[in-house]
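Peer 1: take a look and give me a structure for this.
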Amino acid sequence: MRIALGVEYAGDAFQGWQSQSHGQTVQDHLEAALSGMAGHPVRLHCAGRTDAGVHATAQVVHFDTQSVRSLHGWVRGTNARMRAPVAVRWAVEVGDDFHARFCAVSRRYRYILYNSAVRPALLAGRVGWFHPPLDEAAMDEAARSILGWQDFSAFRAAGCQAKSPIKLMHEAQVRRDGDYIVFDFWANAFLHHMVRNLIGSLVYVGKGCYPPEWMSEVLHSRDRSRAAMTFTPDGLYLAGVEYPSHWPLPDEGRIIALPRIPFV
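Peer 2: Alright, predicted model coming up:
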């Protein structure tokens, strides 16, 4: 039996998604809870591995088991076994040909940046922070240059293991909501650190270091050294994973699910 789960977590409490020897990752905590429920070791596969400090409102995972539990039982029982800030939102039985990563057709990320002279306290670790004023209109204009099929080598981490840097960007949008600037990206797939590298370069535009058209120049240079440094992970959320409609997943498993602004 194969079970798909919708999962949310606060990434600042973990050392990333992928299991490590120290056991302080999202995968480690979730697998331990699920293994206790199943009565056998459980191995999870996720839609997209997130780095340390990166959050998720709509991560999708799957695992195989011979244990018989109600779908409601998998949700409540697994959550009862975890004290860390990670929660299973839903469980669905899927066919053996479903794979959380390889069946996904697109993913969405949102970055929330607190643009204020004073750093956040209650939201520390949950939003990024930049104190000089930023021009969100200029950043939004710059973001339009990365739409469509593009080679994102200029925004790719050196250790990225993706086979190709060419991705299809469906949406790249920047807007302001009071002191918060919200960056939304929707693409068929993302490279390692791609969103955080895009944010860093857009912030360069927003603070007036470069005009909006500079973003296109960096993109087409395919040169990582031309782009800005990797931005902090604090405000980054995996916010949606889309699958073909024949999979019986709840809407939040395949359509965007985003944190509200502000959180409090």
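Peer 1: can we go C-alpha only for contacts and neighbour counts from here?
Peer 2: Fine.
Peer 1: next secondary structure element downstream of the host helix or strand of Arg175?
Peer 2: Using DSSP states H and E, Arg175 falls within strand 166-177. Counting by DSSP H and E, the next helix or strand C-terminal to strand 166-177 is strand 180-187.
Peer 1: check which element follows that following strand along the chain.
Peer 2: helix 194-206.
Peer 1: got the angle between that next one and strand 166-177?
Peer 2: Helix 194-206 and strand 166-177 meet at an angle of 50 degrees, taking axes from the mean of the first three to the mean of the last three C-alpha atoms, to 10 degrees as the criterion.
Peer 1: thinking again about what came up before, quick check: buried residues in the strand holding Arg175?
Peer 2: Going by neighbour count (16 or more other C-alpha atoms under 10 Å), the buried part of strand 166-177 is 166-170, 172-174, 176.
Peer 1: tell me what it is packed against?
Peer 2: Under the contact criterion of 3 or more C-alpha pairs under 8 Å, 6 or more residues apart in numbering; DSSP states H and E, strand 166-177 touches helix 136-143, strand 148-151, strand 180-187.
Peer 1: ok now it, how far from the chain's centre?
Peer 2: In this view, strand 166-177 has its centroid 13 Å away from the chain centroid, taken as C-alpha atoms, centre = their mean, to the nearest Å.
Peer 1: all strands of the chain, in order?
Peer 2: 2-9, 45-46, 55-64, 86-94, 106-114, 128-129, 148-151, 166-177, 180-187, 236-242 (DSSP state E).
Peer 1: quick check: which of the ones you listed is buried the most?
Peer 2: Burial of these is given as mean neighbour count (mean count of other C-alpha atoms under 10 Å); strand 236-242 ranks first at a mean of 27.
Peer 1: run through who's touching it.
Peer 2: Here strand 236-242 makes contact (C-alpha atoms under 8 Å, 6 or more residues apart in numbering) with 47, 50, 54-60, 104-112, 126-128, 196, 252-259.
Peer 1: quick one: the buried residues of strand 166-177 as JSON lines, columns for distance to His72 too.
Peer 2: Below are the buried residues of strand 166-177 laid out as JSON lines (distance: C-alpha to C-alpha, whole Å):
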{"residue": "Ile166", "distance to His72": "40"}
{"residue": "Lys167", "distance to His72": "37"}
{"residue": "Leu168", "distance to His72": "36"}
{"residue": "Met169", "distance to His72": "36"}
{"residue": "His170", "distance to His72": "34"}
{"residue": "Ala172", "distance to His72": "36"}
{"residue": "Gln173", "distance to His72": "37"}
{"residue": "Val174", "distance to His72": "38"}
{"residue": "Arg176", "distance to His72": "38"}
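Peer 1: next, the structure of the following sequence, for comparison with the previous one:
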Amino acid sequence: MTDDGYGVPAGRVRVRFDLSYDGAAFSGWAKQAAGRRTVQGEIEDALRTVTRSPETYDLTVAGRTDAGVHARGQVAHVDLPAEVWAEHREKLLKRLAGRLSRDVRIWRAEEAPAGFDARFSAIWRRYAYRIGDHPGGVDPLLRGHVLWHDWPLDVAAMNEASRGLLGEHDFAAYCKRREGATTIRTLQRLEWERDAAGIITGTVRADAFCHNMVRSLVGALVFVGDGHRPVEWPARVLAAGVRDSAVHVVRPHGLTLEEVGYPADELLAARSREARNKRSLPVLGSAGGAGCC
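Peer 2: Okay, the predicted model is just below:
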């Protein structure tokens, strides 16, 4: 039973967590079989310990990152008993910091506004993929977050190719299919920039992502950047609508979830309802998925 009309069980408070983690030692976000270390499992264990509860409080996340993928701006929610939240809210962050390992941090824990759902209320997720193409390799201090590509990359060509992928499409050619899940997404932003240190950052923003989508897109665009494929090729792959064996899923360590966007508080519930509807083409709709990358 619920008492607020938004899925929060009676007697519970929905709490929003803002967090970050280094994904190198995690088998992804989602809980898995015993013995596999995951971000969700670690936070849920810590939360159970610091609240001295016999119950595990399940987390819902904005984007389920894969093994090895990092996050700087991840968002999750948890529904806590009102008395637990009242008792621990003032010291929860400090207690969690003392319990969690150093590769995952929670920066904010506060009562969420009515209608908030970390996954379904989100209107976009923004990722960054970082690549180094210096012939000497990647700075050792950055090697855990930057992919080394051993061919020089043409950023202008990668940007030209990226423009052909923007908009709402069926990204089946760039996604690992999951039973019953749509692969229709709206790619809002895809652009590349080289900084003064020579690191190339791809910024990728969409309403949601399907499994392996970001890393597959990067794999295709890297082939354009190093001259192995023409700028038209990624769009042709997209239009074909089937997986192309030439599109490589690049390694996860270069990928970071940077930010999740939400609408104004009064629009959260409507967005959550809209996002649960399965999309189809050519009729415009909204994405219900939030898997990664």
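Peer 1: where does the TM-score land?
Peer 2: Remark: TM-score between the superposed chains equals 0.88 [TM-score structural alignment, normalised by the length of structure 1]; 248 aligned residues with a C-alpha RMSD of 1.9 Å.
Peer 1: residues touching the equivalent of Trp192 of structure 2 over in structure 1, list them.
Peer 2: Matched to structure 1 by TM-score structural alignment, Trp192 of structure 2 sits across from Val174. Going by C-alpha under 8 Å, 6+ apart, Val174 of structure 1 touches 136-137, 139-140, 143, 181-184.
Peer 1: and for Ala173 of structure 2?
Peer 2: Contacts of Ala173 of structure 2 by C-alpha under 8 Å, 6+ apart are 237-238, 240-244.
Peer 1: same thing but 7 Å
Peer 2: 237-238, 241-244 (C-alpha atoms under 7 Å, 6 or more residues apart in numbering).
Peer 1: aligned to Asp90 of structure 1, what sits in structure 2?
Peer 2: I think there's a mix-up here, since residue 90 of structure 1 is Trp and not Asp. In structure 2, Trp90 of structure 1 lands on Arg108 (TM-score structural alignment).
Peer 1: and Gly240 of structure 1, by the same measure?
Peer 2: Gly240 of structure 1 maps onto Glu259 in structure 2, by TM-score structural alignment.
Peer 1: distance of that match relative to Val249 of structure 2?
Peer 2: 22 Å (C-alpha to C-alpha, to the nearest Å).
Peer 1: go on, Tyr174 of structure 2?
Peer 2: Taking C-alpha to C-alpha, one finds Tyr174 of structure 2 at 9 Å from Val249 of structure 2.
Peer 1: same question for Asp117 of structure 2.
Peer 2: For Asp117 of structure 2, the distance to Val249 of structure 2 (C-alpha to C-alpha) stands at 30 Å.
Peer 1: with neighbour numbers in mind, choose between those two.
Peer 2: The neighbour count for Asp117 of structure 2 versus Val249, taken as other C-alpha atoms under 10 Å, is higher for Asp117 (29 against 19).
Peer 1: check contacts around that one.
Peer 2: Asp117 of structure 2 neighbours (C-alpha under 7 Å, 6+ apart): 77, 272.
Peer 1: before we move on, what about Asn115 of structure 1?
Peer 2: Asn115 of structure 1 neighbours (C-alpha under 7 Å, 6+ apart): 129-131, 133, 179-181.
Peer 1: how does it look with 8 Å?
Peer 2: By C-alpha under 8 Å, 6+ apart, the residues touching Asn115 of structure 1 are 129-134, 179-181.
Peer 1: closest to Gln150 of structure 1 among those?
Peer 2: Ile181 (24.6 Å; C-alpha to C-alpha).
Peer 1: that closest one contacts Arg110, doesn't it?
Peer 2: No: proximity of Ile181 of structure 1 to Arg110 does not meet the contact threshold set by C-alpha atoms under 8 Å, at 10.4 Å.
Peer 1: measure how buried the aligned residue in structure 2 for Val203 of structure 1 is and give me the count.
Peer 2: Alignment note: Val203 of structure 1 maps to Val222 in structure 2; criterion TM-score structural alignment. Neighbour count of Val222 of structure 2, defined by other C-alpha under 10 Å: 25.
Peer 1: surely Val222 of structure 2 meets Ala157?
Peer 2: No: judged on C-alpha under 8 Å, Val222 of structure 2 makes no contact with Ala157 at a distance of 9.6 Å.
Peer 1: map Asp58 of structure 2 across to structure 1 for me.
Peer 2: Using TM-score structural alignment, Asp58 of structure 2 pairs with Arg43 in structure 1.
Peer 1: hmm, that match is touching Phe63, no?
Peer 2: Yes: between Arg43 of structure 1 and Phe63 there is a contact under C-alpha under 8 Å: 6.0 Å.
Peer 1: ok, the alignment partner in structure 2 of Thr25 of structure 1 - contacts?
Peer 2: Superposed on structure 2 with TM-score structural alignment, Thr25 of structure 1 falls opposite Thr38. Contact partners of Thr38 of structure 2, counting by C-alpha under 8 Å, 6+ apart, are 26-32.
Peer 1: cutoff 10 Å now
Peer 2: Counting by C-alpha atoms under 10 Å, 6 or more residues apart in numbering, Thr38 of structure 2 touches 23, 25-32, 66-67.
Peer 1: and what of Val75 of structure 2?
Peer 2: 16-20, 59-63, 106, 108, 117-119, 122, 259-261.
Peer 1: closest one to His72 of structure 1 among the helices and strands packed on strand 166-177 of structure 1?
Peer 2: Closest among these, using C-alpha to C-alpha: strand 180-187, at 30.5 Å.
Peer 1: the closest one vs structure 2, mean deviation?
Peer 2: Compared with structure 2 after fitting, strand 180-187 of structure 1 deviates on average by 0.6 Å (mean C-alpha distance after the TM-score superposition for structure 1).
Peer 1: so how far is that strand from its chain's centroid?
Peer 2: Using C-alpha atoms, centre = their mean, the offset of strand 180-187 of structure 1 from its chain centre is 11 Å.
Peer 1: what packs against it?
Peer 2: The elements that strand 180-187 of structure 1 packs onto, with contact taken as 3 or more C-alpha pairs under 10 Å, 6 or more residues apart in numbering; DSSP states H and E, are strand 106-114, strand 128-129, helix 136-143, strand 166-177, helix 194-206, strand 236-242.
Peer 1: quick one: the match of Trp192 of structure 2 from Glu93 of structure 1, how far?
Peer 2: Counting by C-alpha to C-alpha - Val174 of structure 1 and Glu93 of structure 1 are separated by 37 Å.
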